[in-house]
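> coords please:
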Amino acid sequence: MKSRLLSLVVSGLLLASSNLSASALRFSEATVQTGTPPSGVAPSPVVPAGGVVTVFTDRAAFDAAFPGLAVETFNGGTAPAGNFAVCDAPLSSVPGSAACGFDPGELIAGVSYQDNPGPDAAALILLGVGTSLNASQALVSNTFSDALDLVFSPPVSRAGMDLISTSAPGVGDPDTVLVTLFDASDAVIDTVPAANASGPGVFFGVSSPVPIARIRLLSNTNRAEGVDNVAFTQAVAAVQRSVPSLGFGGLTALVLGFLALAGFAWTRRQ
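The predicted structure is shown next:
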């Protein structure tokens, strides 16, 4: 009886071990999936938790409200169609940080992409076209337990992007991505759930009266969350121009100088 019980325990441990090894902790280690992917869930209305920000779920409406914004498509990087490339974090336009085939300065300046917690080496994935049902190249986190951060410097007043969630090449999982906005002091402005962030993705746009210094994207089901077609504009800061005070001495010198010029002009007329 004891030997049979021990055998069952050992068998259970081996099965658990095999299941653990089969479930990859990173997108780059996941097995390519084939066949028909699961259908996406219907998007639910997005309501800001604190009523602070204005949320857009349609890119056309966002573009109409804020026309002319530059868009980061990530198409300048190198990732084979149907496959992916692994990038170090942070990824930005700053010379020395470019990876995955991006030339220094090629990415739009003012934003960096990194894992959270991080930044770490091999923390980001550049998806090639069609790798996870994405229509164009996109950037996602590599470690499933990590979030993806967009860090803006200087902060921005509005931003829009296509949200993506995937657990393996060939899979566009139904998922909800939690979008958390932070100000320059790293205080939370708002948290908004974005549903149907799978496959081709869903659009998420936001306008905030409080400048946004960081956007954190976190999959609700522990998957690789990411972005494509990122657009943003910097927050407008009031520029204060101060007029220097002359003081009594300065004012006296100014008056004397004016009188001297007047006397010189009168002498010339004589």
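> CA only for contacts and neighbour counts going forward, please
Noted.
> tell me which helix or strand Ala85 sits in.
According to DSSP states H and E, Ala85 maps onto strand 84-87.
> same question for the helix or strand hosting Leu217: list its buried residues.
For Leu217, the host element (DSSP H and E) is strand 202-219. Burial within strand 202-219, assessed by neighbour count using 16 or more other Cα atoms under 10 Å, is assigned to 202-208, 210-219.
> and that strand, what does it pack onto?
strand 54-56, helix 59-65, strand 147-166, strand 176-182, strand 188-195, strand 224-234 (3 or more Cα pairs under 8 Å, 6 or more residues apart in numbering; DSSP states H and E).
> looking at the chain, which helix is longest?
Ranked by number of residues, the top helix in the chain under DSSP state H is helix 247-269.
> on that earlier part again, how far off strand 224-234 does whatever helix or strand comes next after the strand holding Ala85 point, in degrees?
Next in sequence after strand 84-87, counting helices and strands by DSSP H and E, comes strand 111-116. Taking axes from the mean of the first three to the mean of the last three Cα atoms, to 10 degrees, one finds strand 111-116 and strand 224-234 inclined to each other by 150 degrees.
> wait, isn't Val151 in contact with Tyr113?
Yes - between Val151 and Tyr113 a contact is recorded at 6.5 Å, counting by Cα atoms under 8 Å.
> counting neighbours, go ahead and name the busier of the two.
Tyr113 (24 against 21; other Cα atoms under 10 Å).
> wait, doesn't the more buried one sit right on Asp149?
Yes - with contact defined as Cα under 8 Å, Tyr113 reaches Asp149; the gap is 5.8 Å.
> show me what contacts Arg59?
160, 203-205 (Cα atoms under 8 Å, 6 or more residues apart in numbering).
> looking at the residues you listed, which is nearest Val55?
Gly205 (5.7 Å; Cα to Cα).
> state the distance from the residue nearest to that closest one when sequence neighbours are not counted to Leu127.
Leaving aside its sequence neighbours, Gly205 sits nearest to Gly160 (Cα to Cα, 6 or more residues apart in numbering; 3.9 Å). Distance, Gly160 to Leu127, by Cα to Cα, to the nearest Å: 19 Å.
> kindly report the same for Phe232.
For Phe232 relative to Leu127 (Cα to Cα), the value is 22 Å.
> following up with a second sequence; could you model it the same way so I can compare the two?
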Amino acid sequence: MVWFSIDDGFPEHPKTVAIQRSHRLNAVGLWTVSGIWVSQQLTDGRLRTSLVTEKGGRTLHIRALVAAGLWHDSDSVCRHGASHCPGIPDKGGLTFHDWFDWQRSRRQILRERERKVAAGRAGGKASGASRRERSPSKPEAPASPTVEPPVPYLNPQLLTLVCRRLFGGAPLDETTVNELMAAWEMTVGAGDLETELRSFLMHNVDTDLRNPAAALKGWLAEAAERARKPGLKPVLGCANCRSGWLPDDVETGMPVPCPVCKPHRYVARADAQ
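The predicted structure follows:
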């Protein structure tokens, strides 16, 4: 999970107080909501004006934040180095001033995720070795060397989209995430949950599902069958994508399949076999 950090002295900061009091609360609220989105999407303090207006921001709020020095637009001036500030954006863009002084960078977050994944894999290997020592007469089926291991981290926006599809916009809570992860590990265990969830969304984006929860359960059951089939499975992912997917669409949040790997087409081919 990624956090958007705000100092407890921010409401009394001179830049905040410089915003006209009549719309200060709205401007600060817009700044906060936008910061949460930027943190979630790992854009290193960058966003588009169109996204801000879509979230309810008005031109006067944007201008107030730029004038106060909390945001930069294409006409701003900033002398702080790249280690502190993302810099001046192109026309139609905005940046958070001195983002890196208060927030973690995309590189730092991804490195931390990789560290946790590596630690999880090491723990899984140790647990497997312990189980094999306790019951040596029951060998485990060898895993295909070309199948990617499970990804413990799940993009929160991806989970939000899936849960909105399943539960009609009910709030996403930790229990829902844990139940989804537990069901996946029991059903498949050796697949890529993110790829299957994204493929589920792509496959059913225009489908009127009578029982979305049952549809996802059936999808995961089919994924389990695909994972159990003998033979090598294709490795999804290339130099331009992560596990066959490009960054999610900024406006809709929908998954964007890699035009080279085409993971959703692979799923369709597997279903037809």
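> what would you report as the TM-score here?
The TM-score (TM-score structural alignment, normalised by the length of the first structure) is 0.22; 100 aligned residues with a Cα RMSD of 6.3 Å.
> what are the ranges of the strands in the stretch 151-273 of the second structure?
With strands called from DSSP state E, counting those that start in this stretch, the stretch 151-273 of the second structure shows them at 245-246, 256-257.
> now the helices for the second structure?
Under the criterion DSSP H, helices of the second structure are mapped to 14-17, 24-41, 49-54, 59-68, 99-102, 106-134, 156-167, 174-187, 193-203, 212-228, 263-272.
> okay if I get these as TSV plus distance to Gly93 of the second structure and mean neighbour count?
Below are those laid out as TSV (distance: least, Cα to Cα, whole Å; neighbours: other Cα atoms under 10 Å):
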stretch	distance to Gly93 of the second structure	mean neighbour count
helix 14-17	21	14
helix 24-41	13	18
helix 49-54	5	15
helix 59-68	11	18
helix 99-102	15	16
helix 106-134	18	13
helix 156-167	22	18
helix 174-187	33	13
helix 193-203	28	20
helix 212-228	37	16
helix 263-272	31	14
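> redo the ones you listed as JSON lines? Include distance to Leu246 of the second structure.
Converted to JSON lines, the helices of the second structure look like this (distance: least, Cα to Cα, whole Å):
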{"stretch": "helix 14-17", "distance to Leu246 of the second structure": "36"}
{"stretch": "helix 24-41", "distance to Leu246 of the second structure": "12"}
{"stretch": "helix 49-54", "distance to Leu246 of the second structure": "19"}
{"stretch": "helix 59-68", "distance to Leu246 of the second structure": "29"}
{"stretch": "helix 99-102", "distance to Leu246 of the second structure": "24"}
{"stretch": "helix 106-134", "distance to Leu246 of the second structure": "15"}
{"stretch": "helix 156-167", "distance to Leu246 of the second structure": "13"}
{"stretch": "helix 174-187", "distance to Leu246 of the second structure": "23"}
{"stretch": "helix 193-203", "distance to Leu246 of the second structure": "11"}
{"stretch": "helix 212-228", "distance to Leu246 of the second structure": "21"}
{"stretch": "helix 263-272", "distance to Leu246 of the second structure": "11"}
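> since we're on Leu256 of the first structure, how many residues are nearby?
Neighbours of Leu256 of the first structure (other Cα under 10 Å): 12.
> gap between it and Ala262 of the first structure?
Distance, Leu256 of the first structure to Ala262 of the first structure, using Cα to Cα: 10 Å.
> hmm, back to that, now the strands of the stretch 151-273 of the second structure as a markdown table including distance to Leu110 of the second structure?
Below are the strands of the stretch 151-273 of the second structure laid out as a markdown table (distance: least, Cα to Cα, whole Å):
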| stretch | distance to Leu110 of the second structure |
| --- | --- |
| strand 245-246 | 15 |
| strand 256-257 | 20 |
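> any chance of those strands in CSV with mean neighbour count and distance to Ala224 of the second structure as columns?
As requested, the strands of the stretch 151-273 of the second structure are exported to CSV (neighbours: other Cα atoms under 10 Å; distance: least, Cα to Cα, whole Å):
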stretch, mean neighbour count, distance to Ala224 of the second structure
strand 245-246, 20, 21
strand 256-257, 20, 21
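> go through those strands and name the closest to Thr53 of the second structure.
Closest to Thr53 of the second structure of the strands of the stretch 151-273 of the second structure is strand 256-257 (Cα to Cα; 23.0 Å).
> helices or strands up against that closest one?
Using 3+ Cα pairs under 8 Å, 6+ apart: strand 256-257 of the second structure touches strand 245-246.
> give me that answer again for 10 Å
Applying 3 or more Cα pairs under 10 Å, 6 or more residues apart in numbering; DSSP states H and E, one finds that strand 256-257 of the second structure contacts helix 193-203, strand 245-246, helix 263-272.
> right, so of these, which gets closest to Ala215 of the second structure?
The nearest among these, by Cα to Cα, is helix 193-203 at 9.0 Å.
> name the helices or strands packed onto the closest one?
Against helix 193-203 of the second structure (3+ Cα pairs under 10 Å, 6+ apart) you get helix 156-167, helix 174-187, helix 212-228, strand 245-246, strand 256-257, helix 263-272.
> quick one, the second one and helix 156-167 angle?
Think helix 174-187 of the second structure. 90 degrees.
> pretty sure Ala183 of the second structure sits against Leu216.
No - assessed by Cα atoms under 10 Å, Ala183 of the second structure is found out of contact with Leu216, at 11.1 Å.
> so the residue nearest to Gly205 of the first structure versus Leu8 of the first structure, what's the distance?
From Gly160 of the first structure to Leu8 of the first structure the distance is 54 Å (Cα to Cα).
> the more surrounded of these two?
Using other Cα under 10 Å, the more surrounded residue of Gly160 of the first structure and Leu8 is Gly160, with 27 against 12.
> re earlier: can you put the helices and strands packed on strand 202-219 of the first structure in CSV and add distance to Ala16 of the first structure?
Putting these into CSV (distance: least, Cα to Cα, whole Å) gives the following:
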stretch, distance to Ala16 of the first structure
strand 54-56, 43
helix 59-65, 45
strand 147-166, 24
strand 176-182, 28
strand 188-195, 32
strand 224-234, 24
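> which of those sits closest to Leu251 of the first structure?
With Cα to Cα as the measure, strand 147-166 is the member of those nearest Leu251 of the first structure (39.9 Å).
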